[in-house]
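In: how would this look folded up:
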Amino acid sequence: MTVQAILAPLFAQVLLTFALMIWMAQTRFAAARAGKVTPNKGSPRTFGWPEKAQQVADSFHNQLELPPLFYVLVTLALVTKEADLLFVAMSWAFVASRYVHAYVHTGRNRTMTRFRCYFVGALILLAMWAIFAIRILAA
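Out: The predicted model follows:
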């Protein structure tokens, strides 16, 4: 596999994270300007943001949970030359699950649908790690 093919899903995941970060900043600034939030001592997470601002912020923060394991795995697979067509296909499936999860999270936010999207992505990532570990340890 080419470096571009291996890194393209990673770039797509990074794009999602930055897009959510920018959207979070926009919704939070708009809420603050409109006087819909009162900053207090402590974390901005406890400021009582309007629902949409909180959803977008939660979705952004969620991109800092599973995806770092994906970033590490892609880097390791690239360095060890263990990234093949299956790896790239699974990478795209993981990233697609993250996009769907973010869409659900920032939309109607149906908890069970969101959980299923998260769970599918987690299973894909777990399988990717298992396959990678087996290939490395069996070499």
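In: drop to CA atoms for contacts and neighbour counts, all remaining ones
Out: Noted.
In: which ones are touching the residue nearest the centre of the chain?
Out: Nearest to the geometric centre of the chain sits Gln63, at 3.3 Å (C-alpha atoms, centre = their mean). Contact analysis of Gln63 by C-alpha atoms under 8 Å, 6 or more residues apart in numbering lists Thr17, Arg98.
In: quick one: the helices in the protein?
Out: Per DSSP state H, the chain carries helices over the ranges 3-33, 51-62, 67-80, 85-106, 111-138.
In: got those as TSV, with distance to Pro44 and mean neighbour count columns?
Out: Listed next are the helices of the chain as TSV, based on distance: least, C-alpha to C-alpha, whole Å; neighbours: other C-alpha atoms under 10 Å:
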stretch	distance to Pro44	mean neighbour count
helix 3-33	10	16
helix 51-62	10	19
helix 67-80	23	16
helix 85-106	19	20
helix 111-138	23	15
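In: can I get those helices in a markdown table with distance to Lys41?
Out: Shown next, in a markdown table, are these (distance: least, C-alpha to C-alpha, whole Å):
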| stretch | distance to Lys41 |
| --- | --- |
| helix 3-33 | 15 |
| helix 51-62 | 18 |
| helix 67-80 | 30 |
| helix 85-106 | 27 |
| helix 111-138 | 30 |
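In: skip the chain neighbours and tell me the closest residue to Phe60.
Out: Counting by C-alpha to C-alpha, 6 or more residues apart in numbering, Leu20 is the residue found nearest to Phe60 once chain neighbours are left out, at 5.2 Å.
In: next, the structure of the following sequence, for comparison with the previous one:
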Amino acid sequence: METNAILGPVATLALWSMIMWVWMYATRIPAMSRAKIDAKNLVGTTGRGLDDVLPAEVQWKAHNYNHLMEQPTVFYAVALALAIGGMGGGLNAQIAWAYVALRIVHSLVQATVNRVMWRFAIFALASLALIALCLHAFMGFVLH
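Out: Just a heads-up that it's a prediction; the model follows:
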């Protein structure tokens, strides 16, 4: 069994995060220009401060990018731990791919139609996959 197979989903989610970063700025910068926001003169503000100024559809991409910097940090940590511990293949790799696929679908829903209940259902499924990975790591490292 390839114990580093879980690194494929890790690399994929990292790349997806950078795709969302590009999408965020590809929509946000033109929207800021249309809104006559001079970014060079902005002081002490955050991207969240743009929620009142830019169209919601533009900010959805930024919100999703922020979400990709939150819960997936646990995914990265547990996936790397599983790989280092020789448990990154088989079922754990499959669960990791499911997690990444669900996070990508979550991104696409949030960045386009942004239906909250759809997002929640997808997020809940992804969270269950992440919980499974965390439990497998716990069982492998602590209960072993």
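In: the residue nearest to the centre of structure 1 maps to what in structure 2?
Out: Mapped onto structure 2 by TM-score structural alignment, Gln63 of structure 1 lines up with Leu68.
In: show me what Ala124 of structure 2 aligns to in structure 1.
Out: When structure 1 is aligned by TM-score structural alignment, Ala124 of structure 2 is paired with Phe119.
In: and for Tyr99 of structure 2?
Out: Looking across to structure 1 (by TM-score structural alignment), Tyr99 of structure 2 lines up with Phe94.
In: quick one: the match of Gln63 of structure 1 from Asn4 of structure 2, how far?
Out: Per C-alpha to C-alpha, to the nearest Å, Leu68 of structure 2 is found 22 Å from Asn4 of structure 2.
In: repeat that for Gly88 of structure 2.
Out: From Gly88 of structure 2 to Asn4 of structure 2 the distance is 5 Å (C-alpha to C-alpha).
In: same question, Ser17 of structure 2
Out: 21 Å.
In: likewise for Ala93 of structure 2?
Out: Counting by C-alpha to C-alpha - Ala93 of structure 2 and Asn4 of structure 2 are separated by 8 Å.
In: which residues does Ala77 of structure 2 contact?
Out: Per C-alpha under 8 Å, 6+ apart, neighbours of Ala77 of structure 2: none.
In: cutoff 10 Å now
Out: Taking C-alpha atoms under 10 Å, 6 or more residues apart in numbering, we find Ala77 of structure 2 in contact with Val10, Ala83, Cys134.
In: and of these, the nearest to Gly140 of structure 2?
Out: Set against Gly140 of structure 2, the nearest of the contacts of Ala77 of structure 2 by C-alpha to C-alpha is Cys134 (9.8 Å).
In: show me what contacts the residue nearest to that closest one when sequence neighbours are not counted?
Out: Closest residue to Cys134 of structure 2 apart from its sequence neighbours, by C-alpha to C-alpha, 6+ apart: Val78 at 6.3 Å. Val78 of structure 2 makes contacts with Pro72, Ile84, Gly88, Ala96, Leu130, Ile131, Leu133, Cys134, Leu135, His136, Ala137, Phe138, as judged by C-alpha under 10 Å, 6+ apart.
In: cool, and Gln59 of structure 2?
Out: Gln59 of structure 2 neighbours (C-alpha under 10 Å, 6+ apart): 24-25, 27-28, 31, 47-48, 50-53, 65, 110-111.
In: and of these, the nearest to Phe120 of structure 2?
Out: Out of these, the member with the shortest distance to Phe120 of structure 2 (by C-alpha to C-alpha) is Gln110, at 10.1 Å.
In: how near is the equivalent of the closest one over in structure 1 to Phe60 of structure 1?
Out: For Gln110 of structure 2, the aligned residue in structure 1 is His105 (criterion: TM-score structural alignment). Computed as C-alpha to C-alpha, the His105 of structure 1 to Phe60 of structure 1 distance reads 10 Å.
In: for Ala127 of structure 1, same thing?
Out: From Ala127 of structure 1 across to Phe60 of structure 1, the span is 24 Å (C-alpha to C-alpha).
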